[in-house]
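Engineer: Quick check, what structure comes out for this input:
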Amino acid sequence: MPADLAVIGLGHLGLPLAQAAVAAGIPTIGYRTGPEAGPLTAAELRRMLAGGFRPITSPAELGRVRTAVICAPTPRGADGTLDLTQVEAAARTLAERLRPHTTVILESPVPPGTTETFLRPLLEEGSRLRAGRDFHLAYSPSRVDPGNRAFAAANTPKVIGGLTPACTESAATFYGRLTDKVVRARGPREAETVQVLETNYRQVNIALVNEMAVLCHDLGVDLWDVIRCAETKPFGFQAFRPGPGVGGHAVPQDLAGLTGRNLRMVELAQQVNGNMPQYVVQRAATLLNEHGKSARGARVLLLGVTYKPDLADQQGSPAHEIALRLMELGASVSYHDPHVPAWSVLDRPIPRADSLYEAAAHADLTILLQQHRTYDLQGLSVKAQLLLDTRGATPTGAAHRL
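Structural biologist: Sure, this is the predicted structure:
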């Protein structure tokens, strides 16, 4: 059976989209744009394959689909801007095989204007077709939230901005097969800016509670109780929680290169969040000193080195910087994570603890960086000599909290 959909880019954005499409009964092929690691388990991938998903290595089949969605990664480059290299490669590969009436959608995080001024010329030049006349072109910000059991593709609204009203409707028809609600933006730039706003919203609000964590510690105030009480307000407040840093694939954007003007709150938020690993290490050293021990030579156990609970994805995890800074202080660092069988920091293998309770009892300090469901935090707080909880996940009074 010929495929209806081609997902170009099989990383943290593309694989969940392909998974949702297969679940909706859409014949789907997937084409890699580079070495990509996705968030799906081996069992989920097997179910996708059984459902008809076909990874392809030859791009020839890209010209036989009705819809092509580009989900290529756009990591931050050395200059701080988003690197569109893989988007460009995907566009050139698709353009050579693009047929009339195909709907092309970009889901990769990009600066506003990318769909019109970057992607469109590549597709038109390579295909000799015209967007909005010969094929449909649209942008839709990805809203993938790995591990979220409450919101999946079906009940997460999809925003769509097409080059023309017809482009928007064609993309809406496709996404209407995956989700209960489609939201139409005025155009691609508005849809692209939705992604910028949503990503920066997360960054700024996490920065606020991270600053509150530092302030409350200095004041001797229980921040976690403050948040518990504040989130009872039924309007004007959404609870965010502090942590050892901000991980994940979402890259905050200040758009200075486009407008010549920084988003000052985003810039400051990145500084605040970027300082959290160092703050955790400072708290760790202080705790050791208060208990008559030095960081130099101390045995420190890190629990959970992924960026999100119950996933193996380590993208942007603050655990790497925390481990590095602890080792620079002379600490002997080990780790435990049920989802990460081997872990290295700057190509230096970090010893993995096989027995969690035994390792915690042996360590001078245990630091909870990620609260995987498999962790019995009550039991852990009893076994650990000294426990620093950066997630507020342990019972009240059972550990030192961030």
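Engineer: CA atoms for contacts and neighbours, from now on please.
Structural biologist: Fine.
Engineer: What separation is there between Ala319 and Ala285?
Structural biologist: 16 Å (CA to CA, to the nearest Å).
Engineer: Return the list of helices and strands in contact with the longest helix seen in the chain.
Structural biologist: If you go by DSSP state H, the chain has its longest helix at helix 188-219. Here helix 188-219 touches strand 136-139, strand 158-162, helix 223-230, helix 264-274, going by 3 or more CA pairs under 8 Å, 6 or more residues apart in numbering; DSSP states H and E.
Engineer: want to throw these into JSON lines with mean neighbour count and distance to Arg120?
Structural biologist: JSON lines is the format used below for the helices and strands packed on helix 188-219 (neighbours: other CA atoms under 10 Å; distance: least, CA to CA, whole Å):
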{"stretch": "strand 136-139", "mean neighbour count": "30", "distance to Arg120": "8"}
{"stretch": "strand 158-162", "mean neighbour count": "26", "distance to Arg120": "12"}
{"stretch": "helix 223-230", "mean neighbour count": "14", "distance to Arg120": "46"}
{"stretch": "helix 264-274", "mean neighbour count": "18", "distance to Arg120": "29"}
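Engineer: Would you do the same for the sequence below? I want to compare the two.
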Amino acid sequence: MPRNGHNISRRQISENALKVLYRLHKSGFKAYLVGGGVRDLLLGLEPKDFDVVTNATPEEIKKLFRNCRVVGRRFRLAHIVFGRDVIEVATFRGHHDQGDDKTSKSNASGRLLRDNVYGSIDEDAERRDFTVNALYYDISDYSIRSYGGGLQDLNAGVLRLIGDPATRYREDPVRMLRAVRFATKLNMQLDKAAAAPIRELAHLLSDIPAARMYEEVLKLFFAGKGEANFHMMQEYGLFQPLFPLIHNGIKENPKGPLNRMVQMVMSNTDARVIEDKPVTPAFFYAALLWYPLRTRAEEIAHESGLNLYDASFAAMGDVLEDQCRTISIPRRFTAPARDIWQMQLRFDRSQNTRAFKLLESPKFRAAYDLLLLRGEAEGGHTAKCANWWQSFVEGNDELRSTLVKSGGKTPRRRNRNPRRRRRSNEDSHSPESQGRDE
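Structural biologist: Below is the predicted model:
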């Protein structure tokens, strides 16, 4: 497609990506903007990043750019660093069956462990996952190359894999998650052939390194489409390999508070992303894993004789360890998640003068937000506790003092009927109301 046949302008491409493209081109190499950047520009969306592909090897790229670092073992890439902006540059991929043990290797299930066979642009296109990603913007003449019917599929809103779907999923099981993410992000229909093998092959995600899965979860649930991705992952059996504890809990009690909590966390996270408000993995994992934590705490309490409060502290390490087997959550998020959990255990015990001290905790706001979600998911006593804390947080000094004296009971609003008010005043001096501060 020549320049006058598409809507992409260089003004829409980042200045740093253009610098990389032009330097490669002027040095005698082929250079293309590729994949999601081209796709999103054609759809009128703002690309999150711009990736470049070239016939230059990583070593040749490194010689051209002093700010280059070569990364990756399974899939070697050049990262051109401009402050916080990183332009990823890949060398045209060839077919892995044309390599040797040093450049290409796969395991028994077909997953590629090493993939550094270089080839031509045509071979590179065949190695792309979806046709809508096999789009190349040529910096030499500003034309677009489309492979496998990519432009037609983009216009038709169809997400189609290049090659045999089962084989491509076995090469890299994360492609199943990418299928879900692209379908919801781009509002596209997943091709029947691409969808057919997913349920059968979903278990292959268990073999993916936990560190890589952490990055994939961020893309799935922190980009404004988390709720839609969750439902689609449930439909295709992709949620269980990532969150086995949560999946098992929902399966045991589909109408229980855990399922309601997951739904609320997903929708609330989407809303915050859309409103450009901050979101953090610490709260996300603390909220999702709260009920698995409670289940494990009850097991420990039953086995050891500990009370539920102490058993909950013991259960925190077990739950995080189990989750980190599939998703490697960094310590900078697991530590505050523990703090959020610990404060859940203190809310019931601090509806008195200790509430003022709890309010000063740096993790109070996150823990308070989780308490409100729990109140909505559980109802009953938890809802009453959440209502008390909501009144305390939103109230003025006078109301807070009244709440503290009430010892966990939200005071009734004053009634304009003098008789009822007098009766209420008499009740407040009853023996049963004494000693609540204790």
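Engineer: And the TM-score between them?
Structural biologist: In this superposition the chains share a TM-score of 0.27, using TM-score structural alignment, normalised by the length of structure 1; 180 aligned residues with a CA RMSD of 7.0 Å.
Engineer: which of Ala319 and Ala285 of structure 1 has more neighbours?
Structural biologist: Ala319 (24 against 20; other CA atoms under 10 Å).
Engineer: measure the more buried one to Glu124 of structure 1 for me?
Structural biologist: 44 Å.
Engineer: again with Val182 of structure 1
Structural biologist: Distance, Val182 of structure 1 to Glu124 of structure 1, using CA to CA: 27 Å.
Engineer: Could you do Gln270 of structure 1 as well?
Structural biologist: Counting by CA to CA, the gap from Gln270 of structure 1 to Glu124 of structure 1 is 37 Å.
Engineer: now swap in Arg189 of structure 1 and tell me
Structural biologist: The value you get for Arg189 of structure 1 to Glu124 of structure 1, if CA to CA is used, is 19 Å.
Engineer: I figured Leu388 of structure 1 was touching Ala285, is that so?
Structural biologist: No: when contacts are counted by CA atoms under 8 Å, Leu388 of structure 1 is not listed as touching Ala285 (10.8 Å).
Engineer: where along structure 2 do the strands fall?
Structural biologist: For structure 2, the strands defined by DSSP state E occupy 31-34, 51-54, 68-71, 77-82, 85-91, 104-106, 112-115, 135-138, 144-146, 158-159, 189-190.
Engineer: Out of those strands, which is the most enclosed?
Structural biologist: Of all those, strand 31-34 carries the top mean neighbour count, a mean of 26, counting by mean count of other CA atoms under 10 Å.
Engineer: list the helices and strands it packs on?
Structural biologist: helix 15-26, strand 51-54, strand 135-138.
Engineer: Tabulate those (a markdown table), appending distance to Leu242 of structure 2.
Structural biologist: Shown next, in a markdown table, are these (distance: least, CA to CA, whole Å):
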| stretch | distance to Leu242 of structure 2 |
| --- | --- |
| helix 15-26 | 34 |
| strand 51-54 | 27 |
| strand 135-138 | 31 |
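Engineer: between these, which gets nearest to Ala282 of structure 2?
Structural biologist: strand 51-54 (29.6 Å; CA to CA).
Engineer: neighbours around Leu373 of structure 2, how many?
Structural biologist: 23.
Engineer: Over to Arg325 of structure 1?
Structural biologist: 17.
Engineer: Just confirm it contacts Gln282, I think it does.
Structural biologist: No: using CA under 8 Å, Arg325 of structure 1 is not in contact with Gln282, being 9.6 Å away.
Engineer: Name the residues contacting each of those two.
Structural biologist: When CA atoms under 8 Å, 6 or more residues apart in numbering defines a contact, no residue borders Arg325 of structure 1 and Gln282 alike.
Engineer: Helices along the stretch 251-400 of structure 1, start to end?
Structural biologist: 256-259, 264-274, 276-290, 319-328, 356-362, 377-383 (DSSP state H, counting those that start in this stretch).
Engineer: Using a markdown table, lay out the ones you listed together with distance to Val226 of structure 1.
Structural biologist: Below are the helices of the stretch 251-400 of structure 1 laid out as a markdown table (distance: least, CA to CA, whole Å):
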| stretch | distance to Val226 of structure 1 |
| --- | --- |
| helix 256-259 | 35 |
| helix 264-274 | 20 |
| helix 276-290 | 20 |
| helix 319-328 | 26 |
| helix 356-362 | 29 |
| helix 377-383 | 21 |
